[in-house]
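Q: below are the sequence and a predicted model; questions follow.
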Amino acid sequence: MKVKFLGALLLTATLTFFGCDDNTGTLGIGMLPGSDGISALTTKYPVTTRSVLADSVFAKTSTGYVGRFTDPDFGYYEASFLTELNCIDNFKFPEVYDKEKKTGILTKNEVEGVRLVVFYSTWFGDSLNACRMSAYELQEPLERNRYTNIDPKEYYIKDGSSILLGRRAYTAYDTSVTDEERNATDSYGNKTYYPSITFTLDKEKYGNKWLEYAKTNPEYFENSEGFSKLFKGVYIKSDYGDGTILYVDRVDLQMKYEFYVLNDTTNIPYKAHDGTDSIATTWRTEFASTKEVIQANQFLNSAKIKERVDETDHTYIKSPAGIFTEAELPYDDIYRDLSNDTLNAVKLTFTNYNKQDSPYEFSMSAPSNVLLLRKVDFKSFFEENKLPDNITSYTVKHNNVATNQYTFNNIARLVTTCIQGKDAAMKKAKEAAGDKWNQEEWEKDWRTVYLIPVAITYDTTSSSTSQTMTGIQNDLQPGYAKLKGGPEGDVLELEVTYTTFNK
């Protein structure tokens, strides 16, 4: 499909009189006599939408999700996660105090205790819902599978058995913590209370034995790769309770030590009132889940979500790993009608229905941000950690106050890019497919875009008043919106504003 382009002088005139922005796309306009007038017109094209099951999404995140939540419309979904624990390079355990050399600090080469601590700061759902969490040791190395359909059984169950590290009952809001403890701060004003769930581990297996390994097998503690041969990680899941999802910030493996209280100057133990050396104990985080190690979330949805996908008089978007809305854009019709004109703006709006009062106390809200992305770019966009380029990918915020819509004001560059690049892309895909080539299927995918709930991060250190986007991921928090459209519902319209010559 060949396309002509507007001459530089004529383009300048068009920009001057019609105020086209940098999203203007030129489909064609050959050189015509200057006496011909230019008109700005608007036309509309129907857009077909439908719901599609997400199945799984790419989730590169350091947040772990755990719990179960049931919604009357979508059924239940369960969240659990697997994570390695990071070992800093050339890690060393604290050493036993040497009175002659005045080095070290421990009273003995032993640990007093070992615990696994799951820290979380926020949650979704009922804060007082009774739940139970289980922690398992991984028995197979965790692969870099970032998709949410990962099967934990492949990693924590071996030869039909698992290694249970512990089980703990909990509520997201711990009522046993006093207000004084909950609101306590340090000398800098930072809160010292951090909600957590603690599992007590075998101090011999996960403590003293490791101290021995530090001498006999130091390669285990050279880095995270070496440590994963000793301890492959943990699997955290909820096995009781419905109505709460915890957002886990990190998992720490902590060890308790008995140590001498030393004089900072002489490095000699202080004396207690009875004349003995002053001794104390402390917990220390030795290994933790961090961004440097592998972490994977699993989300399981009930079959009821498929019922929502099959509804035809509207569409949905739902997170996490739930439903996308798919839209087919009429590129061929636009090229047929406007190939000799200039696209100034292409507007696409998704309107969501006002939510009725839900009988469920903790209902989900509409996703705050969505991404409009070509179907053919879906996998590579998230796997390669891309940012929206306002050419083939766009983000908008939900306007829940004025219009209750997700409005993409100008996707003209998407339209022109897909029209102009179709022939080359088709040729490449056809060669790759060989005898499996299906042109009808390929063309459908080429004109299809996804509307996807996303979470966006911004640079918080910049002094500029405008925010700089630094990352975008699939939204992994509960949310949904019911949108107008669907194969048998209201027809969405693509509003195209273009300039043309009067003849």
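A: Done, it's in.
Q: C-alpha from now on. contacts and neighbour counts both.
A: Will do.
Q: what about the strands in the stretch 1-150 of the chain?
A: For the stretch 1-150 of the chain, applying DSSP state E, counting those that start in this stretch gives strands covering 25-26, 38-53, 64-71, 75-83, 113-125, 131-137.
Q: the last one to strand 64-71, inter-axis angle?
A: Taking axes from the mean of the first three to the mean of the last three Cα atoms, to 10 degrees, one finds strand 131-137 and strand 64-71 inclined to each other by 140 degrees.
Q: comparison target below:
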Amino acid sequence: MKANILASLFFATLTLAACDESTDQIGISLVDNADLLEVTTDSFNVSSKSVLVDAVLGKNGIGYLGRIKDPETKDLISSSFMSQVATIENYSFPQKTLIANTVNGEVQADSCVVSLYFSEFYGDSLAPLKINMQELVKPLPESSNYYSNFDLVKNGYLRTDGINLDKVCTLADFTYSDKERSSSANGKRIQFSLNAPYKDKSGVTYSNYGTYILQTYYQHPEYFKNSQTFRTHVVPGFNFSVKSGLGAMVYITNVQLNVFLTRKEADNKKSVYMASFPGTQEVLQTSKVINDTDKLQQLVDDNSCTYLKTPAGIFTELTIPVDQILKGHEKDSINSAKIVLQRINEESSDDYQLPVPTQLLLLPKNQLNTFFENRMINDNVTSYIVSRDYNVDGNNRFSSYKNTYTFSNIAGLIKAMAKSKQKNSTDWNKVVIVPVTTTTATINQATYTTSIRHNMALSSTRLAGGEKNSRSPLKISVIYSKFK
């Protein structure tokens, strides 16, 4: 539908005060030019389809661990994760003579634990899981990109004769008291005790893993110079996976390796000393996801709608009708181009429906991998974010009330696609919709996106559209302007 709009209305409220002869014609000249401006609108069908995702970049600030049955596909989804741990620069333990616990003159750690802290999870907190912990034989190079199908075993990163512990637990861990579980200081955690005798790669046996770290420090303090030397020579990292059990997926926000020892104080007193080595976003963390691709393919083959499904499941691909949009408007300006993605509510009564993704990234299909590998940020020219809250431009948003994702103005993308066509670029008129997670920073009351990563949590939704949906095809609305 096309409509002519009197552009002079845009200037009806403009008042100019003329103070001398040099300005007395400004108002008239503006009105005359405005009378020459013509604004029109139009809308076009957008083709959409689901695309199966083989793998996504697995590096993330959160570790995903668990196994669940997808209520939508009945597919088993499992995730394991690897985390390195860090040390502060030039870390130092107390002087060797101050360590109270010794055996044959060699200092000993009292105990050692690895804790996996989490605040969120999906599924049943009472579902028992058998979680396995193994140590790495060598650190993963941080310069490489690791996708969600990267196999640590096949690539020779897991130590076969090192730490290999199983722990049966529930996310509501009843080995702690009610007071401990509710304490914000303790937090929700899964804890592994490393107090059994430990043999390092050179064959030396220590009373526990903490003693190994402690004695390594006194023999080679240079290994603790920074996190890189620490993981190269002391602790390469740990891998956590689910051996058995079903019904829960936990989102690990922090990994903590703690070594406890007794320190001598003045007046024959003693105190407990804790050395802490965290696994956070500052070090490498990767997740490996296993999906049933045959069952996901059944959703992809459903042409009556499209899907968004994580982790590493299904994206939605759009084909933008650039040629139609520009036909007859080669000399016009595209002021606005809006796409609204309508969600389709699920009708299942399952108690554990997957959450709806609330942040989506729209970007050119031919930039999908490089965008994440290069740690790029949306520029609102060729890449756009919608989220539950208003975006930086004040318009792009996800509305749970309207059940819609709105990309309010992708005019810059259309212009960029036209240039890509001239360069014979592959998939020049195609974009993908990708569920993501973002981190932000607020400076001078303005909020900025600082990182965008693939959403590796569990989420799913259906979108109106699809290649066979003639009743409610996806539309793009365009506003043009030109001078007569």
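A: Received it, and whenever you're ready, just let me know what you need. This is a predicted model, so every value here is computed, not measured.
Q: to Lys306 of the first structure, which of the strands of the stretch 1-150 of the first structure lies closest?
A: Evaluated with Cα to Cα, the strands of the stretch 1-150 of the first structure place strand 38-53 nearest to Lys306 of the first structure, the distance being 7.2 Å.
Q: with the second structure superposed, average distance for the closest one?
A: Superposed on the second structure, strand 38-53 of the first structure shows a mean distance of 1.4 Å to its aligned residues (mean Cα distance after the TM-score superposition for the first structure).
Q: now that strand, how far from the chain's geometric center?
A: With Cα atoms, centre = their mean, to the nearest Å as the basis, strand 38-53 of the first structure stands 30 Å off its chain's centre.
Q: so which elements touch it?
A: Applying 3 or more Cα pairs under 8 Å, 6 or more residues apart in numbering; DSSP states H and E, we find strand 38-53 of the first structure packed against helix 304-309, strand 315-319, strand 323-328, strand 492-501.
Q: so which of those comes closest to Lys482 of the first structure?
A: For these, proximity to Lys482 of the first structure was assessed by Cα to Cα; strand 315-319 is nearest, at 4.6 Å.
Q: from what I see, Arg182 of the first structure and Tyr193 are in contact.
A: Yes - distance between Arg182 of the first structure and Tyr193: 5.4 Å, which falls inside the contact criterion (Cα atoms under 8 Å).
Q: now the strands of the stretch 1-150 of the first structure as JSON lines including distance to Asp239 of the first structure and mean neighbour count?
A: As requested, the strands of the stretch 1-150 of the first structure are exported to JSON lines (distance: least, Cα to Cα, whole Å; neighbours: other Cα atoms under 10 Å):
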{"stretch": "strand 25-26", "distance to Asp239 of the first structure": "54", "mean neighbour count": "24"}
{"stretch": "strand 38-53", "distance to Asp239 of the first structure": "26", "mean neighbour count": "18"}
{"stretch": "strand 64-71", "distance to Asp239 of the first structure": "8", "mean neighbour count": "23"}
{"stretch": "strand 75-83", "distance to Asp239 of the first structure": "10", "mean neighbour count": "22"}
{"stretch": "strand 113-125", "distance to Asp239 of the first structure": "16", "mean neighbour count": "19"}
{"stretch": "strand 131-137", "distance to Asp239 of the first structure": "6", "mean neighbour count": "20"}
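Q: now distance to Asp202 of the first structure too, for those, in a markdown table please.
A: A markdown table is the format used below for the strands of the stretch 1-150 of the first structure (distance: least, Cα to Cα, whole Å):
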| stretch | distance to Asp202 of the first structure |
| --- | --- |
| strand 25-26 | 66 |
| strand 38-53 | 43 |
| strand 64-71 | 24 |
| strand 75-83 | 20 |
| strand 113-125 | 7 |
| strand 131-137 | 12 |
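Q: among these, which is nearest Asn410 of the first structure?
A: In terms of Cα to Cα, the element of these nearest to Asn410 of the first structure is strand 25-26, at 10.3 Å.
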